[in-house]
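Engineer: what follows is a predicted protein model with its sequence.
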Amino acid sequence: MRDVLPDLLRWWQADEPVGLATVIRTWRSAPRQAGAALLVGPDDSVVGSVSGGCVEGAVYELCREVVKDGTPRVVRFGVSDDESWDAGLTCGGTVELYVERVDRRRFPDLDLVAATVAAGRPVATATCVDGPPGWCGRRIVVDPAGQRGTLGTATVDAAVAAEARALLRDGRCGVVRLPHSSAGPLSVMVVTYPSPARMLVFGATDFAAAVTRMGRFLGYRVTVCDARPVFATARRFPQAHEVVVDWPHRYLAAEAAAGRVDERTVVCVLTHDPRFDVPVLKHALELPLAYVGALGSRRTAQDRRRRLREVGVGEAALGRLAAPMGLDLGGHSPEETALSIAAEIVAVRGGGGGASLSRLPGRIHHQDG
């Protein structure tokens, strides 16, 4: 949903109705996960995707229909028959969508949502997709501190907001079901916009520039930090969200103390200098981070581990250190190295092993939606 938000806001500001299809749930190998969205604009243009192309034609027509009649609907697409002309998912999965008309009256707080997302603050929307007559399409906007709008009653709003905040903390989208609410059975689609996860790149090198570009491509908020002001400049790292001149371990400690790193944070140490990398790695391995890696040869990695043991880092913590960092892709250039590092980060985050899919049995996706 985040990727279609700018276009949705642009048409909303022009007071032009838009057809919006959002993935509610998926089963098996559906190509897009809950929260993915497709827009059909007032000029019949398409933005976004809900299936990677399998059912987009049918969804396009549904979006045009709901713009005309204003009636939201829930639709499901499953496995397609190769011999038929019916829309379906050739990947073998199933996807359930909520298709609605969006305009200023139906979504009066869209500008608030867009502004919150643009500021990097967490926010979620909760839209009733199944319930008593007149409830479908109602929505509330939820953030960690409060909520705006109503689904119908204060009791329902409070229950849905609590569930939405839990999904927001986990960075997941999904359906909240209230089978015994005061209004009757309800299903509410929650789309979350968590604050971006952070990538902290220590060492202002040419490899760091490539890693920064890759991190931004993956959706991280990227910070480059180096104690040497001549190298740590915004001009050298235009893709970084911020460039900081500070000792790496001191900067990481300050960010952790301020609560600005969490279990989604990725740390990439590219300094190749024990004065910098040993102190920052020691501190990083004491934090519950998603990934901690350090660039270098195997000889460098062995020497670094020896130095970390000497400053009190235990074997369990060392077991979390990816060094040499990256997957074995056979590359050499900064860009190829950055790709191997990014691949390892994605594999760690998603529970993958980094092997070729053509050589593995079973499902491609590790988690069902």
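Structural biologist: Now that the structure is in, tell me what you want to look at.
Engineer: when you work out contacts or count neighbours from here on, use the C-alpha atoms and nothing else.
Structural biologist: Fine.
Engineer: got the contact list for the closest residue to residue 122 other than its chain neighbours?
Structural biologist: Take residue 122 and drop its neighbours on the chain: the residue closest to it by Cα to Cα, 6 or more residues apart in numbering is residue 194, 4.3 Å away. For residue 194, the contact set (Cα atoms under 8 Å, 6 or more residues apart in numbering) comprises 121, 122, 123, 124, 168, 169, 171.
Engineer: kindly recompute the last result at 7 Å.
Structural biologist: The contact partners of residue 194, by Cα atoms under 7 Å, 6 or more residues apart in numbering, come to 122, 123, 168, 171.
Engineer: next, the closest residue in space to residue 37 that isn't next to it in sequence: secondary structure please.
Structural biologist: Sequence neighbours aside, residue 22 is the residue nearest to residue 37 in space, at 4.4 Å (criterion: Cα to Cα, 6+ apart). Under DSSP: H, G, I helix; E, B strand; the rest coil, residue 22 falls in the strand class.
Engineer: next one: residue 87
Structural biologist: Counting by three-state DSSP, the backbone at residue 87 sits in coil.
Engineer: let's bring in a second one:
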Amino acid sequence: MRDIVDGLAAWRADGVRFAVATVVRTWNSAPRQPGAAMAVNEHGEVLGSVSGGCVEGAVYAAAEETIKSKKAQQLTYGVSDGDAFEVGLTCGGTIELLIQPEVALIDLDDVLAAIRDGRPVATASIAGNQLVIWPDRTAGTLGDQGLDHAAEQQAAGMLAAGTTGTVRLGHHGEQRQEETEVFVQTFLAPPRMIVFGAIDFAGAVARIGGFLGYHVTVCDARPVFATRKRFPSADDLIVRWPHQYLESTTVDERTVLCVLTHDPKFDIPLLEVALRTPARYIGVMGSRRTHTDRMRRLREAGVSELQLSRLSAPIGLDLGARTPEETAVAIAAEIIARAWGGSGLPLTGLDAPIHG
């Protein structure tokens, strides 16, 4: 829902009624993941997407019904349904949607503000009821005190991990197959992309990082290059020795590090620090000759082979890229492939499901 937050906030400010359809579960080759959302307002305007175009027409009509009835509904679309071709889900997947009227969305203005500001919040929903879980309080109810407690405990763990999905909960905290299915959606601050080296390629990487939803930081020790004029799209611009900045900032399992300096005096101390972090991706620019020398220097510095195996170097997938923009696409493609387990191969030659 993060991508439609601003639109929802504007509708709220204008007093416009609407309904939000959220993907709560998928099977096979459904094109969007749980948490993807589409909103329809009383004037027929649409925000977002739940299937990349496959079932939007049917969801639009269902959302209009929800606005009028003010009652939530849970719907499933897929190839096993007799209506699959009618709603357009011809790509082979199945999606389950929860469609909620805005009047049923608890603490909505505060939730939207938290998502926009990057503050943690989670929602637990079943058709007709919603519980909002903040770090220090809860609001709303799922209709049962025991279920509320179970959902609160589950949501806290999922919020810490940044995961979203449908879980089965007992009413006293135990997870049992026969108990209530609850959709838990978590919202954290955007993941970080830290780009080291204020070169022309860094500008393109920063732009595509922002497009992918990362909070982008560009860091370089040279103030003549690390300027806001050169990097207007970066969220943060840091003039500092890269390894010193990395030692002082927060890096978690969602962080990606792109080292574009390909200069040993920057790279070696920076990578010694980077390889001690839990960063999900550490990509390093440079020719194969540069990388061979870099690996030698890191080994001499005491970096282990296991640590060195984490490096993606030379950075990016082999797309034949030449320009900074093409190179940024190659880097982004590798980051995405690493995150979701993609092969990086053309889909035309694969039999695996397109959407995982």
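Structural biologist: It's in. From a predicted model like this one, the values you see are computed outputs, not experimental measurements.
Engineer: tm score of chain vs chain?
Structural biologist: Once superposed, the chains reach a TM-score of 0.93 (TM-score structural alignment, normalised by the length of the second structure), with 352 aligned residues with a Cα RMSD of 2.0 Å.
Engineer: hmm, back to that, if I look at the residue nearest to residue 37 of the first structure, how far off is residue 109 of the first structure?
Structural biologist: The gap separating residue 22 of the first structure from residue 109 of the first structure is 18 Å, by Cα to Cα, to the nearest Å.
Engineer: compare the two (neighbour count), which wins?
Structural biologist: Using other Cα atoms under 10 Å as the criterion, residue 22 of the first structure and residue 109 rank with residue 22 on top: 23 against 16.
Engineer: map residue 346 of the first structure onto the second structure.
Structural biologist: Aligned counterpart of residue 346 of the first structure in the second structure: residue 336 (TM-score structural alignment).
Engineer: in which helix or strand would I find its match?
Structural biologist: If you go by DSSP states H and E, residue 336 of the second structure is part of helix 324-340.
Engineer: list the helices and strands that helix packs on?
Structural biologist: helix 200-211 (3 or more Cα pairs under 7 Å, 6 or more residues apart in numbering; DSSP states H and E).
Engineer: go again using 10 Å as the cut-off
Structural biologist: Packing partners of helix 324-340 of the second structure (3 or more Cα pairs under 10 Å, 6 or more residues apart in numbering; DSSP states H and E): helix 200-211, strand 256-259, strand 281-284, strand 311-312.
Engineer: which one is the alignment partner in the second structure of residue 76 of the first structure nearest to, not counting chain neighbours?
Structural biologist: Superposed on the second structure with TM-score structural alignment, residue 76 of the first structure falls opposite residue 76. Leaving aside its sequence neighbours, residue 76 of the second structure sits nearest to residue 96 (Cα to Cα, 6+ apart; 4.3 Å).
Engineer: go on, residue 94 of the second structure?
Structural biologist: Spatial nearest neighbour of residue 94 of the second structure, chain neighbours left out: residue 78 (3.9 Å); criterion: Cα to Cα, 6+ apart.
Engineer: just to revisit the earlier point, go ahead and confirm the match of residue 346 of the first structure touches residue 212.
Structural biologist: Yes. Residue 336 of the second structure is within contact range of residue 212, at 9.4 Å (criterion: Cα atoms under 10 Å).
Engineer: contact partners for the residue nearest to residue 94 of the second structure?
Structural biologist: 26-30, 55, 84-85, 87-96 (Cα atoms under 10 Å, 6 or more residues apart in numbering).
Engineer: ok, 6 Å please
Structural biologist: 84, 93, 94 (Cα atoms under 6 Å, 6 or more residues apart in numbering).
Engineer: those helices in the stretch 151-300 of the second structure, which residues are they?
Structural biologist: Along the stretch 151-300 of the second structure, counting by DSSP state H, counting those that start in this stretch, helices occupy 200-211, 242-248, 264-274, 288-300.
Engineer: if you compare those, which one is most tucked away?
Structural biologist: The highest average neighbour count among the helices of the stretch 151-300 of the second structure, using mean count of other Cα atoms under 10 Å, belongs to helix 200-211 at a mean of 20.
Engineer: in the first structure, what range does that one match?
Structural biologist: So helix 200-211 of the second structure sits over residues 206-217 in the first structure, by TM-score structural alignment.
Engineer: what segments of the stretch 51-200 of the first structure are helices?
Structural biologist: Taking DSSP H, counting those that start in this stretch, the helices of the stretch 51-200 of the first structure run over residues 56-69, 110-118, 154-170.
Engineer: in CSV: these, plus distance to residue 210 of the first structure and mean neighbour count.
Structural biologist: Listed next are those as CSV, based on distance: least, Cα to Cα, whole Å; neighbours: other Cα atoms under 10 Å:
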stretch, distance to residue 210 of the first structure, mean neighbour count
helix 56-69, 34, 18
helix 110-118, 25, 17
helix 154-170, 29, 18
